[in-house]
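> Structural data only, the sequence is not supplied:
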């Protein structure tokens, strides 16, 4: 943006203005982050769990212990190179050695443990601190005046600039493979360096040819991913972590298709196990009446049971059609492997829309031309993330959903579409549907003063949707919004009638479900689940699905789920007019997540 003198159409800011705002925002967050780190480490030390100490504060015996370890395990792995700013470093920890006439760099291998035992139980020193203390031994013969620790972040978000709507499968595969193989680090987007005094930004900006707004002075250890190692080391201490749980599984004696023949099913991961979906798919594979299985694949785990079941289905002669999205960011390589594995097993693999990522989550089991079962969800078919992501999964034999699912897959295969009865999809209709429902709620509110809108998403950044909310809020329509991540909506600009509450729920589990609910003046409510967040990329540049829950029992379940989220106070952070978040303090806090987790103990099966 800076190089091309572009202005951001959503904010009206140019590149330098945006970079300044980003720098100020990130700097505040970094300060909060390291303050929190200091408090946590102090509490862990006081409770005798573990302690991270500075090298200079170690006892004589400890220094001998870590210095011996340095000489034995570390010294030979550290290589000194002449510093060249254009030379890319993939290390997350680097030393910059500044001499009179020449600078040098030491990239620390990423596989080195960042925390070193001192010889006293549960006492550690940071790797960077240990290297710094032994720097004189490493740099013998070099005239070094100043030493810094730094990290460089590169842009790896390369555009898919080869896409063409008329591109055939083989050409698309070739281009995607070439893209993955040649997507290396690009331009530097950020430099971080350790500096308790916040000095040196101008020096590093000049060194790398960057704006100072892209250089951050960090008041503590760089790259806090080292904390993962500490978590893994101490995660068996039950008083430090949330207790483990097992989501409810499907009752083994109950055939899920026979159940769906009577009524639809709505489950919520991870309180209900992802095994429910695996049971659904396994039942399809083992049912002699199954003629075809169709599903979308966006992100799966390695050695996926879903992929294995699809291969098993193909081996049994069932027609398996999968839409594998190759452009799942940074999972492209894995998805290329998944696509090839499915093809080798006899599955038909489609790559969907060439211009719009297929992000929809839908699986259709067909038993003959018209009969079938369909699953539609808000989360990926990933057994690992399903244990920690909160998502909704809806299963049904209802012919209206089945017919729409058939049409959806036909459209992805390029056969056209005569229109859906229930489903709404992007990039064409989903945004229009949401704006239309907001407008209808507004009209009902103005007539009888009783309408309301609830939305739960991971991000709310689309300008059209936000403006639609503003228009309705100026007239008094109440909005209750749960936005876990980025929220571009501002409070306090819609006048005295504004009634908008925005909160983010951050707890033990990652909130991932997308729910839209519209209550009208006559007391009726429409509740939808979707794969789409209210972000421009989802609504304008992806193939997404939203579906209304029309049957009474699942609809009641959704109503209860929404009420639980609205009631939550323990994990809720509320947005203020100045764009900050605060946590309301109540005498008795209520947690939606912990309530659902406790309820698992009351039942054995779904």
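Received the coordinates, thanks. Please read all numbers here as calculations on a predicted model, not as lab measurements.

> Could you use CA atoms for every contact and neighbour count after this?
Will do.

> Give me the contacts around stretch 25-34.
Contact with stretch 25-34 is made by 216, 218, 219, 220, as judged by Cα atoms under 8 Å, 6 or more residues apart in numbering.

> Pull out the buried positions in that stretch.
With burial defined by 16 or more other Cα atoms under 10 Å, the residues of stretch 25-34 counted as buried are 27, 30, 34.

> what does stretch 125-132 give?
In stretch 125-132, counting by 16+ other Cα under 10 Å, buried: 125, 126, 127, 128, 129, 130, 131, 132.

> what residues are up against the third one?
Taking Cα under 8 Å, 6+ apart, we find residue 127 in contact with 113, 114, 115, 116.

> Let's see that with 6 Å instead.
Applying Cα atoms under 6 Å, 6 or more residues apart in numbering, we find residue 127 in contact with 114, 115.

> A further structure is provided below for comparison with the first:
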């Protein structure tokens, strides 16, 4: 069997995922303003994909790299296919955008043009331009004395084609001049138009259109021939010499400055752009044909998220508000730690509040009997309560250790700022490990109790981020189990010191031990299947792309193990191929929240074993990151997690099933509709041990 028939290419699979996001924007059953939100997510997803994945492929192609990957593609061949599919997706994206605008206009909200305004409105917006916008603008001429300016990645610009006015020769009259004006991102992309009298409708104008209308004020003595928008996406991946860097922090700061000058990857221009402007951009940016997109509509639909989120009095066009509840296990207790001395507690966000994690750290920071707090931070919210609590704990004399991953893509600058703030407060800060990213999500609290020490641990599948905990589905475990506590201590010793790899009692830790542990569990199920015993694997993750993991799952399928995979995004495994993956089913759920939890269940010969993990089954997670997989020992909590997995597997509203062709089809509704994310909002349902959905 050829590679192409055995595996699905990772990047093509990612495009299929982004198409599923686009389908949510196209779905008439999704509330209107939420459809705009999904359209915005499609844009931000595509921007990151271009600046990282496509940028890497372009670099390989330009370097003459012609070797095929394990799915059978060369970099050049894959780029061509990706760009064709991207162009089709963008056309579909803007078709959806125009349809949504028509529906929004029926609800009394419109994006308008300057010509559609009455004289009073035009005067008001002209005054707004002169007072607020004009002072911020900087026209940048491009000629022999003024070189082509540095264009920032993913920023919006206008090309302005001009002709000089006055007594000129015929030759001079034909000569054109080009200038570039950046649309200031510091200002709102949409400008509210003063309302018409006795009208309740809201009208907005795009910032670039208002600038375009008054662009002549920037170029006195010249006549404007054409004004069109464009944006460039640059290679944003960091290239670090970690081994040779004397100071990793300084090395990353240098790379962040270099990122601004990354090679152009993609050029988007407004449809109908003047040929002189287009030639200038393509020549200066050295953009090839397959990296060029002409867009019929406003560039960068990422602005839609902020636009629709600020519309007043339109809650009927949004999902019903859902307030996360504080976990019931702590309802009758003032403090968290006493509860954890008696039992483990499972959290399921966003249905249960992330505040309990904040309270856990705050309680530890203020408890005089707590001696040490150790924590990993990968992506943190802007005004993080956790960071403030850690700083407070250090200032009070506690031993506070924080492993801050400053190589977290696109959060590098923010994490550097947090690291310095924590250091100033007296925390011991470790900036990740050379050659590895620290992606594990774990907190350890060491407390003196009676004549001994007790360790309290929180392990999660998602980041310690209050904001994303309202938008992502993630699972967290609170425990004081001695084996987990001992392993947590050993893990932090490895990350901060020179400890040799630990013989783990409970954890499996990448980059050395996680993959062998997963293989061990799969091999055990293979043995059960061959011995005629129950053999069943259920795994939930964001991405599956590691070839050897896929091959091991194929082996298990051929041995008769039933395998059910819930993979939100990239999946390089082909299910349902006769003789290869007959026993494997793969679904993806795209809905209101971003499915982010990583959960593994293995039948264990009839007795379910359940694990939480920070890791997807990708090569980078299994071999180039510090990742963590932790068992759930409490039988009642294992039953709860099995309920969560079964809800996902039985979703017949928002689940799509991966076909052997690499495409996805919606799961057919048989019987009552079941939408897993809405079912999960009914906490007693899935937290009841008896509530097993068949």
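Looks like it arrived, so ask away. These numbers were taken from a predicted model, which means no experiment stands behind them.

> related to what we said a few turns ago, can you flag which of the contacts of stretch 25-34 of structure 1 belong to strands?
216, 218 (DSSP state E).

> most surrounded residue in the contacts of stretch 25-34 of structure 1?
Using other Cα atoms under 10 Å as the neighbour test, those are led by residue 216, with 25 neighbours.

> Now do the top strand by length along structure 1: which elements does it pack against?
As assigned by DSSP E, the longest strand anywhere in structure 1 is strand 144-154. Applying 3 or more Cα pairs under 6 Å, 6 or more residues apart in numbering; DSSP states H and E, one finds that strand 144-154 of structure 1 contacts strand 94-99, strand 188-194.

> what does the helix or strand just after the shortest one contact?
When you say that, I think you mean strand 94-99 of structure 1. Toward the C-terminal end, the helix or strand that comes next after strand 94-99 of structure 1 (DSSP states H and E) is strand 103-107. Under the contact criterion Cα under 6 Å, 6+ apart, strand 103-107 of structure 1 has outside partners 79, 80, 81, 82, 83, 91, 94, 95, 96, 97.

> what's strand 103-107 of structure 1 aligned against in structure 2?
Strand 103-107 of structure 1 corresponds to residues 178-182 of structure 2 when matched by TM-score structural alignment.

> For the matching stretch, give me the average deviation versus structure 1.
In the superposition with structure 1, the average deviation recorded for stretch 178-182 of structure 2 is 2.3 Å (mean Cα distance after the TM-score superposition for structure 1).

> Residue 484 of structure 1 -> structure 2?
Checking TM-score structural alignment: residue 484 of structure 1 goes with residue 568.

> Between the two ends of stretch 159-175 of structure 1, what distance do you get?
Chord length of stretch 159-175 of structure 1, first to last residue, is 12 Å (Cα to Cα, to the nearest Å).

> and it, how far out from the chain's middle?
Computed by Cα atoms, centre = their mean, to the nearest Å, the chain-centroid distance of stretch 159-175 of structure 1 equals 26 Å.

> Same question for stretch 564-572 of structure 1.
21 Å.

> what range in structure 2 does it sit on?
The aligned range for stretch 564-572 of structure 1 is 647-655, by TM-score structural alignment.

> Identify the residues contacting residue 353 of structure 1.
Residues near residue 353 of structure 1 by Cα under 6 Å, 6+ apart: none.

> So what does it match up with in structure 2?
Checking TM-score structural alignment: residue 353 of structure 1 goes with residue 433.

> quick one: which of the contacts of strand 103-107 of structure 1 is most hemmed in?
Highest neighbour count within the contacts of strand 103-107 of structure 1: residue 97, with 24 neighbours (other Cα under 10 Å).

> Taking the chain centroid, which residue in structure 1 is the extreme one?
Going by Cα atoms, centre = their mean, the residue of structure 1 most distant from its centre is residue 141, 48.2 Å out.

> Which secondary structure element is home to it?
Using DSSP H and E, residue 141 of structure 1 falls within no helix or strand.

> can you tell me what part of structure 2 the longest helix along structure 1 aligns to?
As assigned by DSSP state H, the longest helix anywhere in structure 1 is helix 15-46. Using TM-score structural alignment, helix 15-46 of structure 1 corresponds to residues 75-106 of structure 2.

> Look up how far residue 479 of structure 1 lies from the equivalent of residue 520 of structure 2 over in structure 1.
Using TM-score structural alignment, the partner of residue 520 of structure 2 in structure 1 is residue 436. Residue 436 of structure 1 sits at a distance of 15 Å from residue 479 of structure 1 (criterion: Cα to Cα).

> Compare the two (neighbour count), which wins?
Neighbour totals were compared for residue 436 of structure 1 and residue 479, and residue 479 leads with 21 against 13 (other Cα under 10 Å).

> In this structure that one contacts residue 500, no?
Yes: Residue 479 of structure 1 is in contact with residue 500 according to Cα atoms under 6 Å; the separation is 4.7 Å.

> Please identify which helix or strand holds residue 547 of structure 1.
Using DSSP H and E, residue 547 of structure 1 falls in strand 542-548.

> What range does that strand cover in structure 2?
Residues 625-631 of structure 2 are where strand 542-548 of structure 1 lands, counting by TM-score structural alignment.

> now the helices: where do they sit in the stretch 451-600 of structure 2?
Using DSSP state H, counting those that start in this stretch, the helices of the stretch 451-600 of structure 2 run over residues 482-496, 514-530, 547-558.

> Mind putting these into CSV with distance to residue 413 of structure 2?
Listed next are those as CSV, based on distance: least, Cα to Cα, whole Å:
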stretch, distance to residue 413 of structure 2
helix 482-496, 22
helix 514-530, 30
helix 547-558, 33
